[in-house]
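>>> can't give you the sequence, but here's the structure:
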């Protein structure tokens, strides 16, 4: 027994501290709900809403869970930022509670449990992905659940946890294939450091069968569509691989604030050194394994954040034990307060949009991508009205990315705009305009004047979001072309874009 914590492999666990942990989750829900309607949809959220109207077993760049959640949330609560983000808020609260359970599994007492939940909830990355619906929002919860179930298996040796583990892995594969990183890391840890006895049971086969059943329809879809997700992943690695490798280590130290980094590093060390947690050493092994894989393939640095959350509960007690003097407590308190303020300012929509330019967008560009979509649609509508009334029925709106298409699909009806088309990601799968559409083509973004498929193109307007926010769509050109040079069915294959 070390650091005043029980050897949880052999002794009863503490009770879950429902009141303080529930209070953390309740505050989280209140804050996220109060701010969920500010700014507007993120470009990815607009895409998820559109994808939810085309429910399928897969999409060009993702499995089906997040679009399905978008459909469910907007169906129940309305197709608004507030309505869409209800499921994101609930997932964030569930993640914090699950991290408290992980703390309990590692022998953490009442204080360790609620502090672990708070650290998990207050990191800049956690706040950013909790505010909006994204694949990472759900991924954090799934990784936390997998970590909890695996720790329960390793601590108790009860093979009956394998089907639950298999179900979580299957759900993870239905959301984002990154769950395989954690599976690989944990498997390496168990094989090298044990306890390997958990592998010698038929329950392992049962768990694998559960995963296969859940994943089968998703894999069938991917095979039938030539594995587009692998194409997207390879494009990310080629385009951003070098930048991702350079920024990987520094970003690991700020995703949960610097104080949060102290906690998860302390957790990593404790899992290696504490004899009472020898059974949980596989969790410590998984982090360097995952980091090596991400660095090798040029994956995005934030892919490892859910694993950092799992390390936090192991580090809370050593950090609290270190705070033996008033000076240490004051210094850490100041750093924690500064970190939380930075996390709130950069991760949540608390500032007026014009104040986002500068440090906020330099740290996190995602708030900027939640500004200006109604304005973009209105600007497109102004150009659309320049097409003669009699010619609009045969004309087409073509966008260069799914954010633009999603915005026009959502906000366009109030401006009497038709359905937009795009070759980006799954918008391409949803089909081209009819060959009978032989009129003008309004193009949002891109360089249509250089396209061999469009004729008589001229830039008519440049988008202005009205708030001066320097986001991806500020200054986007809106071009009007007289006609196409071939039927849409012939043009469409050349318009496909995976990134």
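Sure, I can see it. This one's a predicted model, so the numbers in the text were calculated from it and none came from an experiment.
>>> rest of the way, CA atoms for contacts and neighbours
Will do.
>>> State the helix or strand in which the residue most central in space within the chain lies.
Residue closest to the mean C-alpha point of the chain, counted by CA atoms, centre = their mean, is residue 136 at 2.0 Å. Per DSSP states H and E: residue 136 is located in helix 135-156.
>>> other SSEs contacting that helix?
In terms of contacts (3 or more CA pairs under 8 Å, 6 or more residues apart in numbering; DSSP states H and E), helix 135-156 is packed against helix 86-105, helix 124-131, helix 162-173, helix 179-193, helix 305-322.
>>> Compute the inter-axis angle for it and helix 124-131.
110 degrees (axes from the mean of the first three to the mean of the last three CA atoms, to 10 degrees).
>>> what angle do helix 135-156 and helix 162-173 make?
Going by the same axes, to 10 degrees, helix 135-156 is angled at 160 degrees with respect to helix 162-173.
>>> Show me which positions of helix 135-156 end up buried.
135-155 (16 or more other CA atoms under 10 Å).
>>> returning to what we had before: tally of neighbours for the closest residue in space to the residue nearest to the centre of the chain that isn't next to it in sequence?
Excluding the flanking residues, the one nearest residue 136 by CA to CA, 6 or more residues apart in numbering is residue 129, at 6.5 Å. With neighbours defined by other CA atoms under 10 Å, the count for residue 129 comes to 21.
>>> and the comparison structure, right after this:
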């Protein structure tokens, strides 16, 4: 790796560290932090990898934003190294490897998903490892690499179930690439599959003991809804932004000009297109969240790097490749800079519609301070919540006991709470479900609303109720 490239990657890594320490948590991050307080082999929404990653970070750095995120940030460095070496192995060109590493770190998807602590973070790392192990298999022809493939696959499944699409892609590669078909008659791929299954087994057992909760939640999204084209355009727009437009264009150029006898080209296309086909199918009837394809960014980065240095483009591809190559890195760098500036400083005055301020707990410490004063004035012993976002944020930022009602399935590891004396019910106004909590009490009195502010502008309004009359009966859970 040349020193200017290394310096650039170091700057981007330092920015990730800085943002990880300074930015307040998103609601999802705080939610996964709650998981880390009750480690298990599974949870309602996802497999457990992110909980263990957060637990490792907070064991070293305490209950802090940095502690929650440091595990994923360190994984971003490992993932960068895997992307770099995969490009080197598949192309034999260090310049392509250098570009792939830089492209990976300049995509908005990596900037976001390798900073915030969500299941996407370990999934991106394990997807890069899966890609790298298959590249090493193609390079060496040594069947033992299938065991490494199995380990990466198993860890990927403990991160997110969409890793299954990478497994499907590997099978496509074995069938569609003539040089790789010999492995179908070898025991090594099947040994790798068994190893992946064994690693994934704890989550299977957890689900079997909990009514297959995670499987029902995740695979329930596949159900058909009314056909609509609007989600297709939304999906394309989101991915163009998150992958960054010209890096995406370069990657797609390489991935749509595949030589089946070129192991590297066939491998990238085989891993990439099954996932994309599913996401387009899903987008025909429902929204595809922008982060879902994040695990494809390592593949896309290597493909974009290969296209960047390819000179023999013809027809309409030639001008697309020319302008995409010129604009890819500068535009990506500008988008990353704007993203950090908006998240850290709020340079664009969106007001209440500021997407990053609403996503992150901007202004929440002031809300907690005001709630503490209201709690003292009303003699409240705890705070009742009824949505997971408010529950997670207040659990992380407030010293007050938090009790959640209405979604017990999210807190299978915690015990029912018994409430005595008056309590406060708190929720964002658009999620006001205080009726869920009133059943445990005799009366409810609405108190003044508390605003969450950024630069003096309200970005969220929190309703507050004083609930009284509880007799110590079980009501909700303490996450």
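Received, thanks. Quantities reported herein were computed from a predicted structural model and do not represent experimental measurements.
>>> Report the TM-score for the pair.
These two chains, once laid on top of each other, score a TM-score of 0.85 by TM-score structural alignment, normalised by the length of structure 2; 462 aligned residues with a CA RMSD of 3.5 Å.
>>> before we move on, back to that, please say which position in structure 2 the residue nearest to residue 136 of structure 1 maps to.
Matched to structure 2 by TM-score structural alignment, residue 129 of structure 1 sits across from residue 113.
>>> Return the residues in contact with that match.
If a contact means CA atoms under 8 Å, 6 or more residues apart in numbering, then residue 113 of structure 2 has 120, 121, 291, 294 as its contacts.
>>> What lines up with residue 86 of structure 2 in structure 1?
Residue 86 of structure 2 maps onto residue 102 in structure 1 when the alignment is built from TM-score structural alignment.
>>> quick one, what contacts that match?
So residue 102 of structure 1 contacts 147, 148, 151, 310, 313 (CA under 8 Å, 6+ apart).
>>> Any chance of the helices and strands packed on helix 135-156 of structure 1 in CSV with distance to residue 457 of structure 1 as columns?
Shown next, in CSV, are these (distance: least, CA to CA, whole Å):
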stretch, distance to residue 457 of structure 1
helix 86-105, 42
helix 124-131, 39
helix 162-173, 44
helix 179-193, 46
helix 305-322, 45
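>>> ok so, going back, what's the distance between the residue nearest to residue 136 of structure 1 and residue 244 of structure 1?
For residue 129 of structure 1, the distance to residue 244 of structure 1 equals 19 Å [CA to CA, to the nearest Å].
>>> and if you look at residue 200 of structure 1?
From residue 200 of structure 1 to residue 244 of structure 1 the distance is 39 Å (CA to CA).
>>> show me what contacts the corresponding residue of structure 2 for residue 405 of structure 1?
Superposed on structure 2 with TM-score structural alignment, residue 405 of structure 1 falls opposite residue 391. When contacts are counted by CA under 8 Å, 6+ apart, residue 391 of structure 2 touches 31, 385, 402, 403, 404.
>>> The same query, at a cut-off of 7 Å, please.
Counting by CA atoms under 7 Å, 6 or more residues apart in numbering, residue 391 of structure 2 makes contact with 385, 402, 404.
>>> so which of those hold up in structure 1?
Checked against structure 1 using both residues aligned by TM-score structural alignment, their matches' CA atoms under 7 Å, the contacts of residue 391 of structure 2 keep these contacts: 385, 404.
>>> Nearest to residue 349 of structure 2 among the contacts of residue 391 of structure 2?
residue 385 (30.2 Å; CA to CA).
>>> number of nearby residues for the closest one?
Neighbours of residue 385 of structure 2 using other CA under 10 Å come to 29.
>>> Wait, it touches residue 401, no?
No: applying CA atoms under 7 Å, one finds residue 385 of structure 2 not in contact with residue 401, separated by 10.8 Å.
>>> To which residue of structure 2 is residue 77 of structure 1 aligned?
In structure 2, residue 77 of structure 1 lands on residue 61 (TM-score structural alignment).
>>> Its match contacts residue 67, correct?
Yes: Residue 61 of structure 2 is within contact range of residue 67, at 4.7 Å (criterion: CA under 7 Å).
>>> And those two? Which one has more around it.
Neighbour count, other CA under 10 Å: between residue 61 of structure 2 and residue 67, residue 67 has more, with 21 against 15.
>>> show me what contacts the nearest residue to residue 99 of structure 1 once chain neighbours are set aside?
Residue nearest to residue 99 of structure 1 in three dimensions, not counting chain neighbours: residue 117, with 5.7 Å by CA to CA, 6+ apart. Contact partners of residue 117 of structure 1, counting by CA under 7 Å, 6+ apart, are 21, 24, 96, 97, 99, 100.
>>> what about the host helix or strand of residue 409 of structure 1, how far off from structure 2?
Assigned by DSSP H and E, residue 409 of structure 1 falls within helix 402-411. The superposed helix 402-411 of structure 1 is, by mean CA distance after the TM-score superposition for structure 1, a mean 2.7 Å from where its aligned residues fall in structure 2.
>>> Distance of the closest residue to residue 79 of structure 2 other than its chain neighbours relative to residue 295 of structure 2?
Closest residue in space to residue 79 of structure 2, ignoring its immediate chain neighbours: residue 125 at 5.2 Å, by CA to CA, 6+ apart. The gap separating residue 125 of structure 2 from residue 295 of structure 2 is 8 Å, by CA to CA.
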